[in-house]
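In: below is the sequence, then the predicted model.
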Amino acid sequence: MAPLALVGFALLLGTLPCSGAATPTPSLPPPPANDSDASSTGGCQGSNRCQPGVLLPVWEPDDPSLGDKAARAVVYFVAMVYMFLGVSIIADRFMASIEVITSKEKEITITKANGETSVGTVRIWNETVSNLTLMALGSSAPEILLSVIEVCGHNFQAGELGPGTIVGSAAFNMFVVIAVCIYVIPAGESRKIKHLRVFFVTASWSIFAYVWLYLILAVFSPGVVQDDGASRIFFEPSLYHCLENCGSVLLSVTCQGGEGNSTFYVDYRTEDGSAKAGSDYEYSEGTLVFKPGETLKELRIGIIDDDIFEEDEHFFVRLLNLRVGDAQGMFEPDGGGRPKGRLVSPLLATVTILDDDHAGIFSFQDRLLHLEFGDDETMKTLQVKIVDDEEYEKKDNFFIELGQPQWLKRGISALLLNQGDGDRKLTAEEEEAQRIAEMGKPVLGENCRLEVIIEESYDFKNTVDKLIKKTNLALVIGTHSWREQFLEAITVSAGDEEEEEDGSREERLPSCFDYVMHFLTVFWKVLFACVPPTEYCHGWACFGVCILVIGLLTALIGDLASHFGCTVGLKDSVNAVVFVALGTSIPDTFASKVAALQDQCADASIGNVTGSNAVNVFLGLGVAWSVAAVYWAVQGRPFEVRTGTLAFSVTLF
């Protein structure tokens, strides 16, 4: 009932007179004539003339009859739904590229306490961070790009389609997506949140994002998005490594932004970590002075070298107590207005001291194994330990060589073989006997060098393949060639396979619904098969092309939504909350549904909802409004945003 109430309440808003909504904030000048708010009111202020979109022009003639309006509305609506279908397909490719990027691994060398080293493989991306950021970013890409394109395509003026879509998408995620996740869980099963602290953080920030959005536009600086103009001082970079015998380490402090005509004084001091002042490094404190126009300062910390073996240690350097003054050292009093400078993260630099006093690791270059054959013994078994590192695909090799055999036989043959060791010349009979004895010595055969090839465990590989097939992670592995993508595009898929009682899956023929959906989406499938496979450039090529395609589709969706609202008489804010938010939330719905079905806990499905809501505000509105604010700041004017329906939208969420 909640989604129906949401749609009904939003439609009721669209029928209200819009004179009040069109009234500008008293403290702001009236909006320009080409503002999107006036272009889609339908009948507000005595004008129902539609304005051209970013890509789509106005459908001529601009004053159609009632029947033509109905036909145009149907065309716009069907086209918008078809665009939503395309967005959902390309969003799957986009998510696949993100999964490939975040699954990249690197080898690291681990030094144990006894001095031994081992090479291990770790993932570059943290699993929790990648799920909360890139998964939410991938499913929220349509809303983010729609907001950016709307602002940039309308002369950097704020519209209502982007913010309305973001608020509507948040409500849709909270009500519908979570309801879908609950509905698809099989009977008798349940999903629980495993990491409650992560959920509390994401849920709190997703709610705070919308409250903060209202506060900055309606309370702190009504109707204006602006930069505080303060210079930002921080360490860049914040992580440093040095050898124990380096003598000193040099740290860099950066001052960015601001007007550049103030003098800043910032203190610094060292703090102990595992490294201690006086024994591992020299304690240091002082003041850095940034004069007008200076953007970089360096400070040097002394490192103490000793001959005692220690593990790698670290200490910290902190920035604190920022003051604004002049070149003569006179500090300006704090007037309570906008600050001219501020300390921002990272305020703390970490310096790691790498020990150089290790005595070294001694080992033989080659390992030798002696095999001794006794009497009547014709075979020996050689055992070589193979380390199982559980790699999916493996193709390694090494060699085993047999050295020259040594004969330990005693008796007449041994005496004959040793006769030539002295200076006495052998007789002809002795030379013949020695020659015959030499023929009986052990010698190497033809195959004295053995190559051992280590391949993956087929049982392990089959298990992984079954798990991938069962959990529907084909998109994570991605595609390897354009040929594979085009074959998948023109092939009718039978959807999910039915699982038998023994755990195997039975392939079935495509149903009538599968054929209908294939013919509806075959255009998008073939078109998006031109996107580079995820194997190319470790997924970055697919990532970049998908961003461009989603941006193009969202620009078309924005134009279609504006023209549809203008044709039927809906304001952009209502159109965005009801229709556009529904379409752009399709990737969120499918991502959370798959996570709810396949995962053993509810962290990914619920985290995608809360993470997407926060990403929508902080990136969807933050990026678009930041670009517009910078543009108008260069022009010497503030970036104005109407707050007429913002309070209602936040309350609706």
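Out: Perfect, thanks for sending it. Quick caveat: nothing in here was measured; it's all calculated off a predicted structure.
In: going forward, measure contacts between C-alpha atoms and count neighbours the same way
Out: Fine.
In: can you list contacts of the strand or helix carrying T463?
Out: Assigned by DSSP states H and E, T463 belongs to helix 458-470. Here helix 458-470 makes contact (Cα atoms under 8 Å, 6 or more residues apart in numbering) with E390, Y392, E393, A474.
In: buried sites along that helix?
Out: K470 (16 or more other Cα atoms under 10 Å).
In: same question for stretch 547-557.
Out: Neighbour-count burial for stretch 547-557 [16+ other Cα under 10 Å]: I547, V549, I550, G551, L552, L553, T554, A555, L556, I557.
In: here's the one I want to compare it with:
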Amino acid sequence: MSTINSRDLYNYECSDRGLLLPLISEYTWPKPVRAGLYFVALLYCFLGIAIIADIFMCAIEKITSKTRKVYLSSATDNQPEVIEVRVWNDTVANLTLMALGSSAPEILLSIIEIVGNKFEAGELGPGTIVGSAAFNLMCICAICIVAVPSPEARPIKAFKVFVVTAVWSLIAYLWLLVILVGITPNVVDLWEAIVTFLFFPILVIMAYVTDIERWGLKFKGADKKKQIELGNFQPGESSQKQLRDEYFFRDGKVDKDSLVQFVREVKKYPGLSEEDAALLAATKLVESQPHSRLWYRIGATRQLAGSRKTKPQVSEKLQEVSAWEKLRRAKKAALASTLKTTVPPPKTTTTTTTSKKTDKETKMKGGKRSYPADHGDHLANMPAVENIKLPEIASPMSSTGTDWTKIIASAAIKRQVEEAMDKVYDAMNEHPDAPTLGKPLVPDSQKNAVFDFEAATVAVMENVGKVKIPIQRTGRLDKVAKIRVETIDGSAEAGQDYVKIQEVLEFEPNETEKMIEVEILNDEQWEPDEEFFLKLNLVSGEEDGVELGRINVLEITILNDDNPGTLMFKKRGMLVQESVGTLQIPVIRKDGADGDVSVSWKTHDKSAVEGKDYIGKEGTITFKSTEVEKLIEIEIKNDFVPEKNEHFEVELLNPVGGARVGKINRVTVTITNDDDFNSIMNRMLLMTNANMDKFQVHTESWGDQFKEALSVNGGDTENATFSDCIMHVLTFGWKLIFAFVPPPSILGGWLAFSVSLIFIGIITAIVGDLAAIFGCLVGLKDAVTAITFVALGTSLPDTFASKTAAVQEKYADNAVGNVTGSNSVNVFLGLGLPWLIAAIYHATKGQKFKVSAGNMGFSVTVFTVCAVLTLGLLVLRRYLGIFGKGELGGPKVTKYASAFFLLFLWLAYILLSSLQIYGRINTF
């Protein structure tokens, strides 16, 4: 029986590789078990580093968000306006505190390793820095290139700053070669360490100078957007308007005017409560505000750990409302761009518009939800279409494979200038103080043949057999013109409810109308009214001289019977603001649409008085055969006098033509006073600001920190996912420990900065031991472990953050723009600072600080070559059309080719460096 020597209990394989570990004797543990436990512990500590780095970066966010007051002249009064602008320049913040926040583990690992090795150079810290730089530059860029949906491209906006940091990143690694291989081989003198460290402030100064465009004593005036960000307003300008236009919110709060405009948009979606609108407003603010890479890094870490999110989480319904609102904003932006380039300003403002667009609901298939159209906004290029039923935006593909999103987007782009002007007129005429604008002539119809339908909606009986639909031609008539006609499924499907049509009609010269025959299939079974669409398209290759008119999509409703129908209001009550202008009350025709019918309407005074509060009395509306909806228009008078809510009634009576009046024959209209409206908006403003406070990245008190640490998803359990719950359980211990870090609200964030940095240092020391012992147990040298496991583990949050930024941001700056700067900082701080400490220590003893140029020199050389190729590819992607003229994204083939090339470079770096470390390749 063998005996165990007491010396063996503390002197066994790999027991001497750590500074702090192992804590107990592992002599009797099987080697595979030890390796597995150390690997799991390494992964767990990577989670801990990510979480404490999150807190560390929250402190940095608090520090860099410090503002100063700027006083601005006002054009409206003698009182100066006051805004707050950031003290920290974005570029300086990115290269100092934010770079330290994302690279703190690598930098501290290098410092701790040198101090722990009695001021002798190690391999784990420098290897991690170079390996992390390689992963960040090549792998993260590859992931971000692929992440951007094709064919979109994301260029780097601050390209000059990127060039400066890219050049400095190459200088940094070339400088390492110079001092390790050239000037003093295998030795770092004190002056070399000092110069290496001083490169860091030089880099920051050069990048800052480039950013403000003062290089070479040249000054380029900032544009208005830049002036708004920096507070350089021109005297006399309306700074309030500029701030509102740029979505700039004082103290991070939304201003009331912006909230009113947003609520007017989203409240047109039915069934939306004040709380929902406030949450959507907060969500919109978070999306609209500029975000730094630090914000994305914090968000990625919290997503990974199941913590409180930086972005609001909304229900499926609110996501659909948000998608609908974004679609409308995109259409308005496209229209504004069209107007800016093609439409001259009107010469007169005295003509009264002859028609009003109407607020209608564009219904979703199945009748579950409704998507209202804005006043003057049109979906799918159908200005007069009142009841087009579209599939859900969240699921744009119809059962037949038709992509409605593409149809809508294509039609919106091709909308006529005249329609765009209609929107402008209606939007301006909605405002009580705006002048009434006339409509200029649009000459396109004088040079093109214009095709459209005579009406936007028709209804036919199921047993009609075949129905002829007229297609009219206006504009230019002196030549042959062709137009394609096709059917699109709605709730009615081709082959079951009607016969599919897809044909080309040819109009001879001076021919103004043709009929298209649609066959309706009668299955002799009762079913609700169904609809499908008839759409006009330009014929491929023959688009010249031909264009689509205003009504190029026709809704055909198949009715179940042939009754004249029932006439009634849509609902029993309506609530309108006193300043609404013209009230439009919809009257619908149900259960049939055969023949011409009419119905009279009459107003009845209640607390609101005709002539004083509204202009109404009585009138008649007529439904032609197949028409299913009409509007009663009543002018609401705004007397601008504070008063209580008032109401009146509108009644339907005396139907003619065989129709009858339905159950809802009266509607009560309540006119709300603007004071009540202001009260509602003030309440919503408070709710929105409260929601915004929830999404600050930092916490205000220890109580908040412990509450978030103890709860999944930061306490928002309603929106917590299964993965959030799993990760919360795994990281609960770390969260509880780190909740003791002082909140960033104390001392401007500096106390949290210092304490969290200490925590990062402690965990990094443990990670260094775990990595070294794990590598020893599985037969990996420290340098290989550093450039693989440790580099990947510390870079994982950055990977998720960059991918998210690549998808959500308009530019590539937050995704890859600061990778080169971060790599430079890693060298100048991560190597320069510990080398300076060690060089000073050895200088005081009259010794030389030795650093082996073998592994480090070769790894740096390979990395530098790969970095030059990577940066060259990014520059080519920016300027060549084949790549989409953007560093990220572009056509699918070239973006995947670029990504594979970068991944190949990274694998080549790992392979060559590993072969050299194991002696398969000769060193310098």
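Out: Nice, I can see it. These numbers were taken from a predicted model, which means no experiment stands behind them.
In: which one of the contacts of helix 458-470 of structure 1 is nearest D62 of structure 1?
Out: A474 (48.1 Å; Cα to Cα).
In: what about that closest one, neighbour count?
Out: 13 (other Cα atoms under 10 Å).
In: and if you look at the one 5 residues further on?
Out: For T479 of structure 1, the count of nearby residues is 21 (other Cα under 10 Å).
In: coming back round to it: helix or strand right after the helix holding T463 of structure 1?
Out: Following helix 458-470 of structure 1 toward the C-terminus (DSSP H and E): helix 474-477.
In: element containing the nearest residue to T620 of structure 2 once chain neighbours are set aside, please.
Out: Closest residue to T620 of structure 2 apart from its sequence neighbours, by Cα to Cα, 6 or more residues apart in numbering: S600 at 4.2 Å. Per DSSP H and E, S600 of structure 2 falls inside strand 597-605.
In: in structure 1, what range does that strand match?
Out: Under TM-score structural alignment, strand 597-605 of structure 2 has no counterpart anywhere in structure 1.
In: now T794 of structure 2: how far from I787 of structure 2?
Out: 11 Å (Cα to Cα, to the nearest Å).
In: please apply the same query to S322 of structure 2.
Out: 43 Å.
In: which one of the two has more residues nearby?
Out: Of the pair S322 of structure 2 and I787, I787 is the one with more neighbours under other Cα under 10 Å, namely 28 against 18.
In: so what does the more buried one match up with in structure 1?
Out: Per TM-score structural alignment, I787 of structure 2 is aligned with V577.
In: what does F740 of structure 2 give?
Out: That one, F740 of structure 2, aligns with C530 by TM-score structural alignment.
In: wouldn't its match be in contact with S481 here?
Out: No - using Cα atoms under 8 Å, C530 of structure 1 is not in contact with S481, being 10.2 Å away.
In: average offset between stretch 82-91 of structure 1 and structure 2?
Out: Following superposition, stretch 82-91 of structure 1 is found to deviate from structure 2 by 0.8 Å on average (mean Cα distance after the TM-score superposition for structure 1).
In: state the span of structure 2 onto which that stretch is aligned.
Out: So stretch 82-91 of structure 1 sits over residues 44-53 in structure 2, by TM-score structural alignment.
In: ok, residues contacting that stretch?
Out: Contacts for stretch 44-53 of structure 2 (Cα under 8 Å, 6+ apart): 101-102, 104-105, 301-302, 305, 731, 734-735, 738, 756, 759-760, 763-764, 766-767, 793-794, 797.
In: do that again at 6 Å, thanks
Out: W734, G793 (Cα atoms under 6 Å, 6 or more residues apart in numbering).
In: over to stretch 513-527 of structure 1?
Out: G86, A489.
In: and it against structure 2, how far off on average?
Out: Stretch 513-527 of structure 1 sits 1.5 Å off on average (mean Cα distance after the TM-score superposition for structure 1).
In: what about that stretch, distance to the chain center?
Out: Put simply, stretch 513-527 of structure 1 sits 29 Å off its chain's centre (Cα atoms, centre = their mean, to the nearest Å).
In: mind listing what's buried along that stretch?
Out: So for stretch 513-527 of structure 1, counting by 16+ other Cα under 10 Å, buried means H518, T521, V522, W524, K525, V526.
In: quick check: the two most widely separated of the residues you listed?
Out: H518 and V526 (10.9 Å).
In: what's the neighbour count on the match of F740 of structure 2?
Out: 14.
In: mind checking what secondary structure it has?
Out: The three-state label given to C530 of structure 1 by DSSP: H, G, I helix; E, B strand; the rest coil is coil.
In: apart from its chain neighbours, what residue comes closest to it?
Out: W482 (7.0 Å).
In: name the helices or strands packed onto the longest strand along structure 1?
Out: Longest strand in structure 1, counting residues (DSSP state E): strand 313-325. Judged by 3 or more Cα pairs under 6 Å, 6 or more residues apart in numbering; DSSP states H and E, strand 313-325 of structure 1 is in contact with strand 263-272, strand 348-354.
In: in JSON lines, list those strands along with mean neighbour count and distance to A73 of structure 1.
Out: Output for these, formatted as JSON lines (neighbours: other Cα atoms under 10 Å; distance: least, Cα to Cα, whole Å):
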{"stretch": "strand 263-272", "mean neighbour count": "19", "distance to A73 of structure 1": "60"}
{"stretch": "strand 348-354", "mean neighbour count": "21", "distance to A73 of structure 1": "58"}
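In: now those strands as TSV including distance to G164 of structure 1?
Out: Shown next, in TSV, are these (distance: least, Cα to Cα, whole Å):
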stretch	distance to G164 of structure 1
strand 263-272	42
strand 348-354	39
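In: between the ones you listed, which one is closest to G162 of structure 1.
Out: strand 348-354 (37.5 Å).
In: could you tell me where that closest one falls in structure 2?
Out: Going by TM-score structural alignment, strand 348-354 of structure 1 lines up with nothing in structure 2.
In: which other helices and strands contact the next helix or strand after that strand?
Out: Following strand 348-354 of structure 1 in sequence order, the next helix or strand is strand 395-401 (DSSP H and E). With contacts defined as 3+ Cα pairs under 6 Å, 6+ apart, strand 395-401 of structure 1 has these neighbours: strand 449-455.
In: give me the buried positions along the longest strand of structure 1.
Out: In strand 313-325 of structure 1, counting by 16+ other Cα under 10 Å, buried: E313, H314, F315, F316, V317, R318, L319, L322, R323, V324, G325.
In: ok, then the element right after it?
Out: Next along the chain from strand 313-325 of structure 1, counting by DSSP H and E, comes strand 341-343.
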